[in-house]
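A.B. asks: quick one, what's the 3D model for this:
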Amino acid sequence: MTIDTIYQAIKQWKTLADSYKNGNKDSESEILDYLNQGSHFSVSGEEIKQWKVNLENEETKTIHAYVGINEDKLKFFLIDSKSDADADFDDIAIKEFTRRAPDGIIQNESDLTNNPPISSESAIYRNFRWDMYCSSWLETQKTEPFFQLVSIPFYDYERLHLEDGESCTCFFGLTNETDAASPIFDYHIEIITVKNLSIDEISKIAEDYSTPRPPFTVDTIQDYQLLLKSDAYL
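C.D. replies: Reported below is the predicted structural model:
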């Protein structure tokens, strides 16, 4: 896929979101169809190793997962924050949003680190929230900045210690800041990452520190060159 095609895909998602915020009911149905088109995407150990090289000397290390539409399919375009800020688009990982069974299943969990950010039960529950309340949450976004990407701490991937040929599974969830009961408009979309996901077991470790953008409350918009260049795409 060429960089122009990636620009166009990201721009198409923004155009659809803008149409929804402007009151187009057909756009609401389209967005829901895209967001429920798949259940997850996978990230490989090889991709994580390349990001580690790119981010080696960086103080803040994140992965930007851009949302785009290409050939009527929802896709994710993942790039490390250093490459994005430098407008170096050579290592963009293109991900299909799919419902196919996750690949790279890992059976041995003896090397997993302790004290994960959230439990497997919490990860499942947040994904359940997304499945059940996606349409209700979308209604709250009419007056909020509509997300175009999700910023994921690189450590979420690094601490999984994937080998070549292994992969992890990433899926949507809904969460709030405290995880206590609160109105739906307090929740935001997130990407949860697990190392092992099989029909009878989910790994004991899950990562959930991802943040939707916009709003750009911490970073400068100049750190998101892929977003700026796709916005300018004609």
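
A.B. asks: for the rest of this, base every contact and every neighbour count on C-alpha atoms.
C.D. replies: Fine.

A.B. asks: output the contacting helices and strands for the helix or strand that contains residue 189.
C.D. replies: Here residue 189 sits within strand 188-194, counting by DSSP states H and E. Under the contact definition 3 or more C-alpha pairs under 8 Å, 6 or more residues apart in numbering; DSSP states H and E, strand 188-194 sits against strand 149-153, strand 167-175, strand 206-207, strand 211-213.

A.B. asks: got the angle between that strand and strand 167-175?
C.D. replies: 150 degrees (axes from the mean of the first three to the mean of the last three C-alpha atoms, to 10 degrees).

A.B. asks: all the helices of the chain, residue numbers only.
C.D. replies: Here the chain has its helices, by DSSP state H, at 3-21, 25-35, 45-54, 81-85, 120-140, 155-158, 225-231.

A.B. asks: one more sequence to fold, the one below, so I can look at both together:
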Amino acid sequence: MRSFTLFLSLFMFLLFNSCGENTKKEDQKDIEEATDSEVANEDNNKVILFFGDSLTAGYGLEQGEAFPAIIQQKIDSLGLSYQVVNAGLSGETTSGGKNRIDWVLKQNVDVFILELGANDGLRGIQLSETRANLQEIIDFVREKNPDIEIILAGMQIPPNMGQDYTTGFRNIFPELAEKNNVQLIPFLLEGVAGDPELNQQDGIHPTAEGQKILAENVWEVLKPVLMEEMETAE
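C.D. replies: Reported below is the predicted structural model:
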């Protein structure tokens, strides 16, 4: 438990500070260009959009090692007609995500995976604000496409802000999932947090092997959604 708490403390610090403002702007430009090109090249495929922070972006790794890319490999191996788009941005908060969701959803998206909130916890942002931002993102996505499938990735933070804040933060995700009738990944970092062999030298961001476990955590929830979608389409 002590190693897990230490991991989360370090994780929250570097997750928010893993890139400067200039780098973040460059990353956002890259995401916008990649989003346009990937979707344009796969017009016949349905789109799965991963919308998150450095965990989704695959901080410190090659693009193909981030868990969204691993999910694409799983999809291709099953012959499913889905194209993954990685819209992860290191250092992103729920407020930042709310501000950029409009241009990210310029194209049609069939499955939307929301992985934000950890950086809010680092900054001690009021739980009500984090909850409201996530709700606004969900509402905006649903307004753009009422039939979209939404999956919310749960996150946890260390007890630096006190037990009430820590518990309240953890509860945001299952409560929003239930309220909005969306699928929930209970804890994205399950099986990776606190294991030095599965994290980079900073002790925080998953290695390529760690990203594979993140992919499994996501796939456990995502695969049934995709299979149901395919069956409905038939």
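
A.B. asks: report the TM-score for the pair.
C.D. replies: Overlay of the two chains. TM-score (TM-score structural alignment, normalised by the length of the first structure): 0.31; 129 aligned residues with a C-alpha RMSD of 6.2 Å.

A.B. asks: quick revisit: so of the helices of the first structure, which one's packed in deepest?
C.D. replies: Greatest average neighbour count among the helices of the first structure goes to helix 81-85 (a mean of 22), per mean count of other C-alpha atoms under 10 Å.

A.B. asks: show me what that helix is packed against.
C.D. replies: strand 62-70, helix 225-231.

A.B. asks: could you dump those into a markdown table and include distance to residue 194 of the first structure?
C.D. replies: Below are these laid out as a markdown table (distance: least, C-alpha to C-alpha, whole Å):
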| stretch | distance to residue 194 of the first structure |
| --- | --- |
| strand 62-70 | 16 |
| helix 225-231 | 26 |
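
A.B. asks: tell me which of the ones you listed lies nearest to residue 168 of the first structure.
C.D. replies: Evaluated over these, closeness to residue 168 of the first structure peaks at strand 62-70, with 14.5 Å, by C-alpha to C-alpha.

A.B. asks: what's the angle between the closest one and helix 3-21?
C.D. replies: Comparing the axes of strand 62-70 of the first structure and helix 3-21 via the same axes, to 10 degrees yields an angle of 80 degrees.

A.B. asks: need the helices of the first structure in TSV with distance to residue 197 of the first structure, can you?
C.D. replies: Output for these, formatted as TSV (distance: least, C-alpha to C-alpha, whole Å):
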stretch	distance to residue 197 of the first structure
helix 3-21	29
helix 25-35	21
helix 45-54	16
helix 81-85	27
helix 120-140	10
helix 155-158	15
helix 225-231	31
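
A.B. asks: now the strands for the second structure?
C.D. replies: For the second structure, the strands defined by DSSP state E cover 46-52, 82-88, 111-115, 149-153, 183-185.

A.B. asks: next up, the contacts around residue 50 of the second structure.
C.D. replies: Residues in contact with residue 50 of the second structure (C-alpha atoms under 8 Å, 6 or more residues apart in numbering) are 56, 68, 84-88, 112-115.

A.B. asks: redo those as CSV? Include distance to residue 151 of the second structure.
C.D. replies: Output for the contacts of residue 50 of the second structure, formatted as CSV (distance: C-alpha to C-alpha, whole Å):
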residue, distance to residue 151 of the second structure
56, 14
68, 13
84, 14
85, 15
86, 15
87, 15
88, 15
112, 6
113, 5
114, 6
115, 9
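
A.B. asks: what's the farthest-apart pair in these?
C.D. replies: Within these, two members stand farthest from each other by C-alpha to C-alpha: 84 and 115, at 14.7 Å.

A.B. asks: next, count neighbours for the residue lying closest to residue 174 of the second structure once chain neighbours are set aside.
C.D. replies: Once flanking residues are discounted, residue 174 of the second structure sits nearest to residue 184: 6.7 Å by C-alpha to C-alpha, 6 or more residues apart in numbering. Look at residue 184 of the second structure: counted by other C-alpha atoms under 10 Å, it has 23 neighbours.

A.B. asks: quick one on the thing from earlier: ranking the helices and strands packed on strand 188-194 of the first structure by burial, who's on top?
C.D. replies: Of these, the one with the most neighbours on average (mean count of other C-alpha under 10 Å) is strand 206-207, at a mean of 25.

A.B. asks: what's that one packed up against?
C.D. replies: Counting by 3+ C-alpha pairs under 8 Å, 6+ apart, strand 206-207 of the first structure packs on strand 188-194.

A.B. asks: quick revisit: and the helices and strands packed on helix 81-85 of the first structure: which comes nearest residue 191 of the first structure?
C.D. replies: Of all these, strand 62-70 sits nearest to residue 191 of the first structure, with 9.1 Å by C-alpha to C-alpha.

A.B. asks: how many degrees apart are that closest one and helix 45-54 in direction?
C.D. replies: Using the same axes, to 10 degrees: strand 62-70 of the first structure against helix 45-54 is 130 degrees.

A.B. asks: quick one: contacts of strand 62-70 of the first structure?
C.D. replies: By C-alpha under 8 Å, 6+ apart, the residues outside strand 62-70 of the first structure that reach it are 5-6, 9-13, 74-81, 84, 148-155.

A.B. asks: mind redoing it with 7 Å?
C.D. replies: Residues from elsewhere that reach strand 62-70 of the first structure, judged by C-alpha atoms under 7 Å, 6 or more residues apart in numbering: 9-10, 12-13, 74-81, 148-154.

A.B. asks: give the buried residues for that strand.
C.D. replies: By neighbour count on 16 or more other C-alpha atoms under 10 Å, the buried set for strand 62-70 of the first structure is 62-69.
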